[in-house]
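Q: no FASTA, just this:
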């Protein structure tokens, strides 16, 4: 008789949508089943942009109820979200107001004021986090000044997943991987950066204890169990940052690999024992964030499938509807290496008529202008593969390590052409999968908290068995070396 399955719930909140997934582990393989999906729409109120925390908490409860229905029992649950955003809770446990959105217009001004007190270079050396106006350190600096004199000594700051965990279990904490995105921790350590807090005038009483990934916080509260009609469920601080959970699910062997977590945006990097804090890393745009085993993700935010998604929306507005699979097939049968675009160009940042913007940049750079849908998609995918090649070289430059393979996880692995062309451009194999890495990593860290695994390596062995990743070997090396030279010259011009 086989081992009775252990069931856990993973709630994964993205910046546009969320879902609750039930994971079942039988001692050999993990299986995932989505039980609830919902939208996550920010709310503009006057000049301020907020997350609708109450609506998201309602959807989380719906997911828990659905996930616990018709099964013998749920052992535990955990929440992961995007980084940097947080809420403030008073001494009675009340949320002071809805958490601000990282795109809130006030963040730029607060960053400008904060860097007058602590320079960007100092901030990078102190925290390892690349200074950007969305960072928690600047948001909190602003909130503290907006509420000067009104934040009591019993007020606590908690990041989005920690906030959900608090209202599920009653325990206030900040999990390491999500805290590591904030710019408020000491570089490479799970401790608040007290000298930085003092210089910015942030009271230490705001900050709960930083806990490691896999900490069992407590049980689902009695009131919630009664409301949702569930049995006992442990609440675990797993890999609370969604990228940390995704990287935990990489089916890697050893440490000689780079990773790409590819979706609307792509995060590309390497796992390191210590943060990389030199000026080269900062100038190239690398940031240092935590892994579930207490190490460092040295990574860079790169373009993902954003341009392709925006093109698809534009063609639908024009009355031409394509599935993602159809678009990739059209690209695969289009002439290769006609044109490339600089994906980091500001022209591509906002929503809009993306095919037209791509054609304009190609025309301005005196390349062949893509005339068909397939040619536009081919241009995007080839440019993205070349951007990954560029990032790989930058990683090698700042770390001195040459990765042997690239592990790609997330929704981008469904784009088989992107996987193959990334291998071609990089000149090393790409191992693609799992697509559901964030939910899988969340579940597996919960299972490790319950004693099913001793370390991350064991989790990754189960990932290989559970999701059968596909390997793409590099091809057409000479053509892609020439293409990379062209791409580099174009980027120097833009």
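A: Thanks, I have it. Remember, predicted model here, so these are calculated numbers, not experimental data.
Q: okay, CA-based contacts and neighbour counts for the rest of this
A: Noted.
Q: From the rest of the structure, what touches stretch 51-69?
A: 9, 11, 19-22, 35-38, 40-43, 74, 98-101, 164, 228-230 (C-alpha atoms under 8 Å, 6 or more residues apart in numbering).
Q: which helix is the longest one in this protein?
A: For the chain, the helix with the greatest residue count under DSSP state H is helix 373-399.
Q: Could I get the buried residue list for it?
A: Using 16 or more other C-alpha atoms under 10 Å as the burial criterion, the residues of helix 373-399 that qualify are 373-395, 398.
Q: tell me the angle the following helix or strand past it makes with helix 373-399.
A: Counting by DSSP states H and E, the next helix or strand C-terminal to helix 373-399 is strand 405-409. For strand 405-409 against helix 373-399, the angle by axes from the mean of the first three to the mean of the last three C-alpha atoms, to 10 degrees is 120 degrees.
Q: what element comes up after strand 405-409 heading to the C-terminus?
A: helix 416-426.
Q: this is the comparison structure:
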């Protein structure tokens, strides 16, 4: 029996999960969970990199009996390594508002639709391409010293193995990867006047291997644990846990800090219609193409919960929120969850929601807890809009949806989605990114014969609920 260790890193917390197959059953044990916060220095936003990397190192040292390790994280963010192999600075956080300067720089060099056609990625200010352009202009010395650009999971892979590689799924979030050709876009690097030599060797998930004996972290070099580049993007990893039915395909909804709703397609869709509806293409395992939309998700609800707790001077349980919203009246006006203001770090949620509604001729909620009702309703309405956009572009109608991620735990949200979108909804597994990570590790270690077998074992060990309209 081989044990594997998956690190699943989200924008507010990271976790380490030990997994193995015993007596034909799938078993897991959470061995680490740590909340983390964005750091603000001199007007810029950074990840608390030393704490993140240190916690991962510590967790590995405490679990030396594992045979391999995998890492998945959020997308778009990166670190820069110099020629001596040193990290030049802590990675910036995608919520840094200075990246808007990179977007303006890109607009001066090419039309946004041309960028979309050559990358397939939804045009968002957080995208790696805009981050890199902003860094080139605002931190020229760092940009010029850089030898390689490593996305967050690849940066951790480097710390654990000493190898500089780029995993395909995480690179497909950059806005610099041509999803139609499944290769880095020479055209974009040239047109945007960016250094192509920053790109590391690109590999597909599961098709490379490093080892801790060559780690940059000295304390890990005494160990000999394989490190596998799984699907580095947490969304791609999570979607390995969704059921596959070629004859009756399903929509997926990865519901966490961000909401990502879409489906699998044969090739990247880069039409004018897809661009105008702000849809995106990314890659998953074995270069599978995903067609979906990124939407501000539970981030806004969590931020408002934190804000209200501060005002009330007490903690608010999600059960209390659910009990209220189930009885509350539907809001008369809704928010556009695409509005960039609702995804900003440090947002004063009530103030921004009130301003938005008043500007649209609506009225703010009268009860503090009705803001939760409003956020839930606005999320579901955006899901409905995106479902219709995708159906229009693909010329097909979907009858079912699978929710994964933390939001799938909410019966209220799942029931509301089923009713408003008129879909059969399957909710679960919940820790889907970590589970998809584990699934590839177990396959690589020969503990399962196929992904289908592993998925079945994980489903048997997971709570999964179904809802109908």
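A: Received, thanks. None of the values given here were measured: they were computed from a predicted structure.
Q: ok, now how distant is residue 116 of the first structure from residue 316 of the first structure?
A: In this view, residue 116 of the first structure and residue 316 of the first structure are 46 Å apart by C-alpha to C-alpha, to the nearest Å.
Q: Which residue in the first structure occupies the aligned position of residue 57 of the second structure?
A: Residue 57 of the second structure maps onto residue 61 in the first structure, with residues paired by TM-score structural alignment.
Q: check which helix or strand covers its match.
A: helix 53-68.
Q: What segments of the stretch 51-200 of the first structure are strands?
A: 76-81, 86-89, 156-159, 174-175 (DSSP state E, counting those that start in this stretch).
Q: For these, give me CSV that also has mean neighbour count and distance to residue 471 of the first structure.
A: Below are the strands of the stretch 51-200 of the first structure laid out as CSV (neighbours: other C-alpha atoms under 10 Å; distance: least, C-alpha to C-alpha, whole Å):
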stretch, mean neighbour count, distance to residue 471 of the first structure
strand 76-81, 28, 28
strand 86-89, 22, 38
strand 156-159, 24, 36
strand 174-175, 28, 33
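Q: Tell me which of these lies nearest to residue 483 of the first structure.
A: Set against residue 483 of the first structure and scored by C-alpha to C-alpha, those come closest in strand 76-81, at 36.9 Å.
Q: Give me the contacts around the closest one.
A: Identification of contacts with strand 76-81 of the first structure by C-alpha under 8 Å, 6+ apart yields 7-14, 160-161, 164-165, 233-242, 245, 442-443, 446.
Q: Please work out which residues of the second structure line up with that strand.
A: Mapped onto the second structure using TM-score structural alignment, strand 76-81 of the first structure spans residues 68-73.
Q: what angle separates the helix holding residue 61 of the first structure from strand 76-81?
A: Interaxial angle, helix 53-68 of the first structure versus strand 76-81 (the same axes, to 10 degrees): 140 degrees.
Q: buried residues in helix 53-68 of the first structure?
A: Residues of helix 53-68 of the first structure classed as buried by neighbour count (16+ other C-alpha under 10 Å): 53, 56, 59-68.
Q: So which residues of the stretch 51-200 of the second structure form helices?
A: 99-109, 112-119, 128-138, 140-145, 152-161, 168-171, 186-191 (DSSP state H, counting those that start in this stretch).
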